[in-house]
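Trainee: Provided below for reference: sequence and predicted model.
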Amino acid sequence: MNQHTPYKPEHKIRIVTAASLFDGHDASINIMRRIIQATGVEVIHLGHDRSVEEVVNTAIQEDVNAICLTSYQGGHNEYFKYMYDLLKEKGANHIKIFGGGGGVILPSEIKNLMDYGITRIYSPDDGREMGLQGMINDLVEKSDFAIGDSLDVSLKDVTTKSAKTIARIISSAENFPNVAKGILDDITTKNKNTTIPVLGITGTGGAGKSSLVDELVRRFLLDFPKKTVGIISVDPSKRKTGGALLGDRIRMNSINNDRVYMRSLATRQSNLALSKHVNEAIAVLKAAEYDLIILETSGIGQSDTEIIEHSDVSLYVMTPEFGAATQLEKIDMLDFADIVAINKFDKRGAQDALRDVKKQYMRNNNLWDTPQEQLPVFGTIASQFNDPGMNRLYKAVMDVLVDKVGAKLKSSFNTTGASSEKIFIIPPSRTRYLSEIAESNRSYDTLCAEQVDIAQKLYGIFQTICSVLNVSLTEVERLCLGELGLNEDEILNSPEVSGKNDKKEFIKLLIAEFNKVKKDLSPYNWETICGWSETVNRYKNPIYAFKVRDKEIKIETHTESLSRTQIPKVALPKYKAWGDILRWCLQENVPGQFPYTSGLYPFKRTGEDPARMFAGEGGPERTNKRFHYVSAGMPAKRLSTAFDSVTLYGNDPDYRPDIYGKIGNAGVSICCLDDAKKLYSGFNLADSMTSVSMTINGPAPMLLGFFMNAAIDQQCEIYIKENNLEKEVISKIEKLYKNKERPTYNGTLPEGNNGLGLMLLGVTGDQVLPKEIYQNIKKDTIAQVRGTVQADILKEDQAQNTCIFSTEFALRLMGDVQEYFIDNNIRNFYSVSISGYHIAEAGANPITQLALTLSNGFTYVEYYLSRGMDIDKFGPNLSFFFSNGIDPEYAVIGRVARRIWAKAMKEKYGANARAQMLKYHIQTSGRSLHAQEIDFNDIRTTLQALYAIYDNCNSLHTNAYDEAITTPTEESVRRAMAIQLIINKELGLAKNENPIQGAFIIEELTDLVEEAVLLEFDRITERGGVLGAMETMYQRSKIQEESLYYETLKHNGKFPIIGVNTFLSSKGSPTILPAEVIRATEEEKQSQIKTLENLHKANDTKEFLKQLQETAINNQNIFQALMEVCKVCSLGQITKALFEVGGQYRRNM
């Protein structure tokens, strides 16, 4: 790879960077925007999940040279072409468009897009040939042209709020002042009689000014439905390169509105918080007759007051962390600010900070007679949706604008006297929970070591007694060991001792010492030692009997090989010494016994291998067909569902090109209850041999509502058929659909689909059955369904980016789901799959994956406990999901997870046995699949699957070898399934269910990884627990650092990857292109949109959505309301309704 020095631009270049709509893969664009900025460019970064309209509007308002995008989630053809067309339509086709998407965008598609007019789409081969800096140099050089060197605009274009005109005049003023002088003179003349107010917002860097501006704008737009606002936001330029990161837009959710204009400016000078062209920009916005202009500065120091020269009203934003109260005397803005906001009011010491700032403001402004509560100093938490402090601040700002400037902005916004108060997910008193767990687990280990020493000492005494008696250990154990210790009478009256006084006295001393030492051994541990022989015998017997939920289960303990060898399903150590036995029982133990290191259940379930059938593509019918294909002949149906990106982000299908292109690509499109019914049709969802896993996070409660209702209606259908009610029910449905188009299953039913679930398409069971019967069916069904919904919102914020609601609201939804599960006795369905898989896929090493995942799990435990839930009731509803690579630590990831979880749940939280059991699904590593020598991928997958099966995973998904380049084909999926079937059915050692237990390296690795995880718990505690660490993006940064380390070693060859950087073929192991690419068809996309349109025509949803919002506002259980709303409303309708009451996710840089 060639090394490139950064290109030096001739002109001031501005570029918008973003990841495409419904695409959370932001790692690449973050790297790109850093290099672009370091190459001297002013970068307006929007982050992930951005629509074409948002990007184009930003590009025009910011008057950029180019747009740089990544698209890894499919739909790129429609996305890029729509962007080109929209720019052309808005007269901005001078803006260059650059893009990339790894191997997702095929060479033929790259050519097609570039022929259409896209400036350049970079491929993986371009990256290998040019390097990152080489690609950026090419991009920047192609974007290096003047902006604003000529003006063909009129004042009329300004007064009609033409974003393109406004932006171009500001650019011309920045870049070519002489060119702009004429129009600026006209603007100055026009503005002489203008009284448009300017609100100046300034403050220290990191005070949350952008979030606060966004919250003010959101309230302004609600308060004044017809008024407009213009925003000028300033960020500093880098002195060394001239580049700048203009990052305010990424934090703003309210500005993509036709009543808002925003322009980001770089200071283009050192040590100043404002651009020297701010006056011209304000003048242009005044001429455009925006009703309010907001000017936000970059972060300022203590002596900076530049903002007051450009604003009518000034708002100073600070945080409680200013140091000693004397520091306030040094802040000049406290002399001049009309209003002060102490943002991030959830920080420690906020109330003291409010008191001190009010006192200083009072001194500075001689307001000695003003009551403190009337001073314009407010505590705010801008990051918290509908924060009371923000409401009061907004009202105060508007009142000052009216009183001081005479602005026609009399607010009718309702506020209460309430102060900002953080809605704590984890109570402040519990922020040390992870270190408490680490301390508790280490205490357990210390106690174990002490007890093991005592047991070993007892064994030594016991051995001595046996030697003196000259009898076998086993015989004496049988005769003499009891609950209280050694039976002295039994021993002294034995033939070996009777009549031999010299032996008697010695034996008495030994017995006394034994019983003295034994007092320090816990009764449980003594019982464990005494019962060891019985334990060994139970596993030697041909049949092992145990109980699960009061049901006795009998299992054969051995299998027979072709050589007629009896292979034990569970092998036990041959230990004799009590210390060894006790250590093994306390830290390892047999499967099914605490601490569950070797497995959760005494034996694996017969007739149900841990294989999961993964599918998701096109419409529900196509994925239904794939489910029936992959599960054919399997006694257990374990269906894992992948959803398309439109569904993952809680949206409905639409003809809009940037949405249309993603419908049914890289997952199945599900937008309503009928889609769910078709998706799982032919599978009895209430059958104990059927389980469904749904890989969905942000909108998980809605998809869960669709699933539960689909399951209920299946059982209603069974009831209808069993009671011969078909004619009556069909008659009712026909009346309901008179003059309406009823939904249908498109196409013929696949082999194995008996049509179950399709009778009630378009209706629900409560519409055709008596209420009492329906409620009984519902109650029984939801208690029987088996499966998992991922719903892990903490992991999404840390790694995968499919958050859609504010974090607090998303966690509340998770809690409401769990509460509903408890109230309705839903014990077989997991309310969350706490996922390390996506953390690993984002780049984390196995220890970090495990530590972050378990820390997230314990955070949910603490949150649910804070809501008053019983740990014994919610604990069993928690499950986990890990990735399995080839690193050595992956060999023990399940063992360590089970052990840490069990110890903490038992010792720290006092949970029962079911809640102590960590159940996990594992998937072979997607990151380890390579587009070079793809046939080698199956070898890696086989080794990873072997790790997982030997480690007693609860369920397993093996990736198809061609997933690195395309959606898996039926052939590759069958091969992937065969990998684990061959291990389970053919591999002899896999007939044993604890094959790695007892290996020295496995025990050593287990201890090393366990301690590494506990150390990570302590590091997270130092940052305020999981949520505190998320605020500083600790987890995300750690993941990215580890990803970079791996990529560096892969690139320089120090980490060998066969067929990628070593052992290359004679052709150099080039990237493989797929023979076929599986994408959703036009018919499938249009069918999904038609389904949606028919649903909206068939149902009046306003009252349902209103009731849902009222449920949220009144702090009632939202999921209970969703169970009804999901019957008639579409996914997008529900998402939008909840945005209004719960807040939208705010992206981070």
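Mentor: Thanks, I have it.

Trainee: from here on, contacts and neighbour counts on C-alpha atoms
Mentor: Will do.

Trainee: Leu87: neighbour count?
Mentor: Look at Leu87: counted by other Cα atoms under 10 Å, it has 23 neighbours.

Trainee: and the helix or strand hosting Phe881, what does it pack onto?
Mentor: Using DSSP states H and E, Phe881 sits in strand 878-884. With contacts taken as 3 or more Cα pairs under 8 Å, 6 or more residues apart in numbering; DSSP states H and E, strand 878-884 sits against strand 832-835, helix 837-841, strand 920-924, helix 937-950.

Trainee: try 7 Å
Mentor: Strand 878-884 sits against strand 832-835, helix 837-841, strand 920-924, with contacts defined as 3 or more Cα pairs under 7 Å, 6 or more residues apart in numbering; DSSP states H and E.

Trainee: how about these, which one is nearest Arg259?
Mentor: Closest to Arg259 of those is helix 837-841 (Cα to Cα; 38.3 Å).

Trainee: what does the helix or strand encompassing Gln767 rub up against?
Mentor: Using DSSP H and E, Gln767 sits within helix 765-768. Identification of contacts with helix 765-768 by Cα atoms under 7 Å, 6 or more residues apart in numbering yields 713, 716, 729, 732, 774.

Trainee: A further structure is provided below for comparison with the first:
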Amino acid sequence: MEQISPYKPKHKVRIVTAASLFDGHDAAINIMRRIIQATGVEVIHLGHDRSVEEVVNTAIQEDANAIAMTSYQGGHNEYFKYMYDLLQEKGAGHIKIFGGGGGVILPEEIKELMDYGITRIYSPDDGREMGLQGMINDLVEKSDYESPSLILPKGKEIKQSVKDKDVNTIARLISFAENKHDEFETLFSPLGKSKGAVPVLGITGTGGAGKSSLVDELVRRFLIDFPEKTVGLISVDPSKRKTGGALLGDRIRMNAINSPRVYMRSLATRQSNLALSKYVNEAVEVLKAAEYDLIILETSGIGQSDTEILEHSDVSLYVMTPEFGAATQLEKIDMLDFADLVAINKFDKRGALDALRDVKKQYMRNHNLWHADPDTMPVFGTIASQFNDPGMNTLYKAIMDKVAEKTEADLKSTFEISKEMSEKIFVIPPSRTRYLSEIAENNRAYDKTADAQVEVAQKLYGIFKTICSVGNVTLSAVERSFIGKQGLDQDEILRVALNDKNSVSSSAVENKEFLKLLIAEFDRVKLNLDPYNWEIITGWNDKVNRYKDPIYSFKVRDKEIKIETHTKSLSHSDIPKVALPKYQAWGDILRWCLQENVPGEFPYTSGLYPFKRTGEDPTRMFAGEGGPERTNRRFHYVSLGMPAKRLSTAFDSVTLYGNDPDYRPDIYGKIGNAGVSICCLDDAKKLYSGFNLADAMTSVSMTINGPAPMLLGFFMNAAIDQQCEIYIKENGLEDEVEQKIKAIYKDKERPKYNAEIPEGNDGLGLMLLGVTGDQVLPKDVYEAIKAKTIAQVRGTVQADILKEDQAQNTCIFSTEFALRLMGDVQEYFIENNVRNFYSVSISGYHIAEAGANPISQLAFTLANGFTYVEYYLSRGMDINKFGPNLSFFFSNGIDPEYAVIGRVARKIWAKALKHKYGANPRAQMLKYHIQTSGRSLHAQEIDFNDIRTTLQALYAIYDNCNSLHTNAYDEAITTPTEESVRRAMAIQLIINKELGLAKNENPIQGSFIIEELTDLVEEAVLAEFDRITERGGVLGAMETMYQRSKIQEESLYYETLKHNGEFPIIGVNTFLSSKGSPTVQPAEVIRATEEEKENQIKTLQNLHKATDTTELLKDLQHKAINNQNIFEALMDVCKVCSLGQITSALFEVGGQYRRNM
């Protein structure tokens, strides 16, 4: 393919890039912004999950030429139109809008949006025809225009317009200073020098010191401290000398700046080797003229000798990290001579206390403060990334005191601080950061010991065979009598050898002494064999016979279960459910038992339970679209006639990000699209109505992460109220309860199920809509029902926050707070005997969907799992109590490693849990769900997708997965239809019910390639554990974005091979149809209806009218601040509060997630 040269802009082009609201798909926009920057553009990158208002405000404040967005989560029509309308409304209609969303945005929608005024929406076909650089050239060329002249608000002169903080005017003036300096002088001269004392805080420091996060935290505190004051930010980043482009990325780290009281402008240096733009002074003067109460000027990363910031600031802050090298390096840092304050950020790094001491002493030397107390030096340890960090509080107060001291500004701070030093709230204690390498060492030691034991067993078998040969005794005769728990019985051997009618006695007599020597050697060698392993060898024949017997019995939770061991084929062959190897040699038997073993026995390589459940296939019934009523209908459709109801719930992006439905267009368009809209308890009741959630044959899986504790609270309360309803009916209390509900809703509209009740739904769960069981039943009755119900419900909530940060981006809270919420849920489960519900589904699926290969998917997922183990242990939880509540979730592609992903996971987990953590057998069992690969679904030749899905399902079933979801063939282009979902389920049913080999439950055991792959993948995973340890464990690696970078590299590798055809994909890059296998357009697109969206908003509004939740939410915040169990409080809060209310309340005490580049 011919390489396309980048377009060369004629003007200084500035473009804002982001992914749309509630959309975590940031891989595409990251690639685009890199190419845009390399094409010579100044890129202001906002990252994922950005509202229209945030993007538009940014574009206006930054005086951008264009906005470039990706939208992969639906709602694009409303999003882009709202953006266009808002730009017009705010007097910035000249800013061009570009977008893309793969196949999510349909051709007719592209036309509709471009007709509306969107400059261009790029389609997948555009990408194929133009190439990435070609698309970016088109985008940049259309954005390469001279910004329009300054247009003042009606009836205002420039001076008044600036004073009124008109953002358009301020932004255009700064651009004139950069691009048309003469015109700027003319325009600005009437304003004159600002008379008031507007203080400038200059912040500088080394690159990577965390200046942006620190600035954001200072701004957050300033806005709280001074509710009426305003702040202006100027942030400088370097320009690329080669292209002239620049990445202006400070905004991505900031959460506090989206306020009408904050103005921020990013400047590129437009010259190399300097930390400031030469137009900084003009930008500062403009903000002073606008009478902002405080101006913060942040430089790009500087070297040791750079002090340029001092010329532009009244108070200066130098930001560094503890990792500056030897103490003598401090003598070279010029800013330590001049800075008013010094922040040692990232104070959780090793050696931070020593660094604090050294910097204080150097500051004293530089300022000739020889006799001062080091503790009085203005040097502060901070952890800006940590919410409400005590060190940041102290630094903020010191800065404001210094500002008040050095300027005439009316900025006397009343911010309350504690005198505590910054101290990292460790998720993993520092002494445990090697946990992954310790697990790798543990597992390798197990394998080494196993190999040594196998050698001993094989040697013993050789001696044993020699004894048989010398004694001239048949194997069966000898085994019958002298192999026992203690070893060999010499007298019995000799008696059998001399008396067995099959032996030649003269030979035996002659070799009697030799036999004694062999027996002595056997005893000596046997001293090296673990007694447990001798039991394995001596018990082997009994084990084989148990599986040959017609009935096999075993116990699960003290309940005896009897299973038939064989099935009959149509040819009347007896097909064993579990087939055992026909090994004779003890070494082979021992190796197989130590590394493979039968299903249900350590190390669980072939499966967790002796036999699969009958009557409950591992089929997951997946649904999620529109409102709760439509998804409830789909659940009943897919489960009709099935003995087990295994419901799997997908939520819309509004819910995934912890928000409530709203009429605001960028939210409204996403309600009920690509998932079900759930924002309160009544929604959950409607969603699962007609399914008894406490029934042993019902289980519910919820694919939700950031707001998982709240959704879990809705689910648990829905289940409790169902059982209250059953109690009410059983005790004839319907009339009494109805009167109580009528009294509650005397002057209010009562909630209802907004659709016809579907077939199969008996209405269970709908009686108590709008109320909870504790409002209509006595307290003791309700509490008894509650305790029994939460101990019975079966299911899984995904809630895997580490994977979200690494791959999927639906984080909403700060990482530490999100992990605390996970720990609180697990603690609640232990205290309330919740044994059948998984508190987390540690997920590799989304890691794989983001592009990771199977080995990285498995390694990162298991590493995350062990991180949760270490965190829960550090909180004092018992591994045998929380271990059974952990579950896993993997993707299955067609790569060879996917054939063994489950068995390797089970093996690594079991070895570590047993030998490293001392867990009991139930905690050693790794339970996992498999979903066939969404990434392998292609929008070309979509009928071929079912073939891929069938092969992936076969991998999963042969590998004994605990549950399975098969994707519908049309998911590559639309929300699956009822027909495609039925076909997807049929794939599993045909394998489980019709495929003969699947009647056997360990069909891949004994295969040479499977054993080889198992060893290869296991060692590759342990090697990845060591690499993660080198980066400080999972959380340390996340700080440097190790996992995310590796996932992106592997994704790019796959896409490159797919694009150039080296990796053949049938119907995509080879074996094309006569028409060239074009992208298939969906015959129907399933989207939420206007009626469904209206119903959701109306439900929410009625909920908000029904109860004043102010005190309840304050109590929740109080419990969070005082380190009480938040989930226990949520169980009550979720009864009356909406999802968005709870999220907002927790943001204030736990902090928002901070995006990364």
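Mentor: Everything's here; your move. Everything quoted here is computed from the prediction, not taken from an experiment.

Trainee: where does the TM-score land?
Mentor: Overlay of the two chains. TM-score (TM-score structural alignment, normalised by the length of the first structure): 0.99; 1147 aligned residues with a Cα RMSD of 0.9 Å.

Trainee: most tightly packed of the helices and strands packed on strand 878-884 of the first structure?
Mentor: strand 832-835 (a mean of 27; mean count of other Cα atoms under 10 Å).

Trainee: how far apart are that strand and its match in the second structure?
Mentor: Superposing on the second structure and averaging over aligned pairs (mean Cα distance after the TM-score superposition for the first structure), strand 832-835 of the first structure comes out at 0.2 Å.

Trainee: elements contacting that strand?
Mentor: strand 787-789, helix 846-866, strand 878-884.

Trainee: which of the ones you listed sits closest to Tyr524 of the first structure?
Mentor: It's helix 846-866; of those, that one is closest to Tyr524 of the first structure (Cα to Cα) at 27.3 Å.

Trainee: and the helix or strand just after that closest one, which stretch of the second structure?
Mentor: With elements assigned by DSSP H and E, the helix or strand that comes after helix 846-866 of the first structure is helix 871-874. Taking TM-score structural alignment as the measure, the second structure aligns residues 879-882 with helix 871-874 of the first structure.

Trainee: and the contacts of the matching stretch?
Mentor: So stretch 879-882 of the second structure is contacted by 826, 830, 873, 919-920, 923 (Cα under 7 Å, 6+ apart).

Trainee: just give me the neighbour total for the counterpart of Ile423 of the first structure in the second structure.
Mentor: Here Ile423 of the first structure is matched to Ile425 in the second structure, going by TM-score structural alignment. Residues within reach of Ile425 of the second structure, counting by other Cα under 10 Å, total 13.

Trainee: distance check, Ile425 of the second structure against Ala956 of the second structure.
Mentor: 40 Å (Cα to Cα, to the nearest Å).

Trainee: swap in Asp115 of the second structure?
Mentor: Here Asp115 of the second structure is placed at a distance of 47 Å from Ala956 of the second structure (Cα to Cα).

Trainee: so what's the residue most central in space within the second structure up against?
Mentor: Residue closest to the average C-alpha location in the second structure (Cα atoms, centre = their mean): Glu804, at 1.5 Å. Counting by Cα under 7 Å, 6+ apart, Glu804 of the second structure touches 810-811.

Trainee: residue in the second structure matching Gly301 of the first structure?
Mentor: Gly301 of the first structure maps onto Gly303 in the second structure, by TM-score structural alignment.

Trainee: which ones are touching the closest residue in space to that match that isn't next to it in sequence?
Mentor: Sequence neighbours aside, Thr206 is the residue nearest to Gly303 of the second structure in space, at 6.5 Å (criterion: Cα to Cα, 6 or more residues apart in numbering). Going by Cα under 7 Å, 6+ apart, Thr206 of the second structure touches 301-303, 319-320.

Trainee: distance from the longest helix along the second structure to the first structure after superposition?
Mentor: When the second structure is parsed with DSSP state H, its longest helix is helix 435-470. Overlaying the first structure shows helix 435-470 of the second structure at a mean distance of 0.5 Å from the equivalent residues (mean Cα distance after the TM-score superposition for the first structure).

Trainee: matching residues in the first structure for that helix?
Mentor: Using TM-score structural alignment, helix 435-470 of the second structure pairs with 433-468 in the first structure.

Trainee: which parts of the matching stretch are buried?
Mentor: 433-441, 444-445, 448-449, 451-463, 465-466 (16 or more other Cα atoms under 10 Å).

Trainee: ok, now stretch 407-422 of the first structure?
Mentor: Within stretch 407-422 of the first structure, the residues scored as buried using 16+ other Cα under 10 Å are 407, 409-411, 419-420, 422.

Trainee: what's next to that stretch, contact-wise?
Mentor: Outside stretch 407-422 of the first structure, the residues that reach it (Cα under 7 Å, 6+ apart) are 197, 223, 345-346, 379-381, 387-389, 391-392, 395, 398-399, 401-402.

Trainee: what do we get in the first structure for Leu989 of the second structure?
Mentor: Aligned partner of Leu989 of the second structure by TM-score structural alignment: Leu981.

Trainee: burial of that match, as a residue count?
Mentor: Neighbour tally, Leu981 of the first structure, other Cα under 10 Å: 15.

Trainee: with Glu1041 of the first structure instead?
Mentor: Glu1041 of the first structure - counted by other Cα under 10 Å - has 14 other residues nearby.
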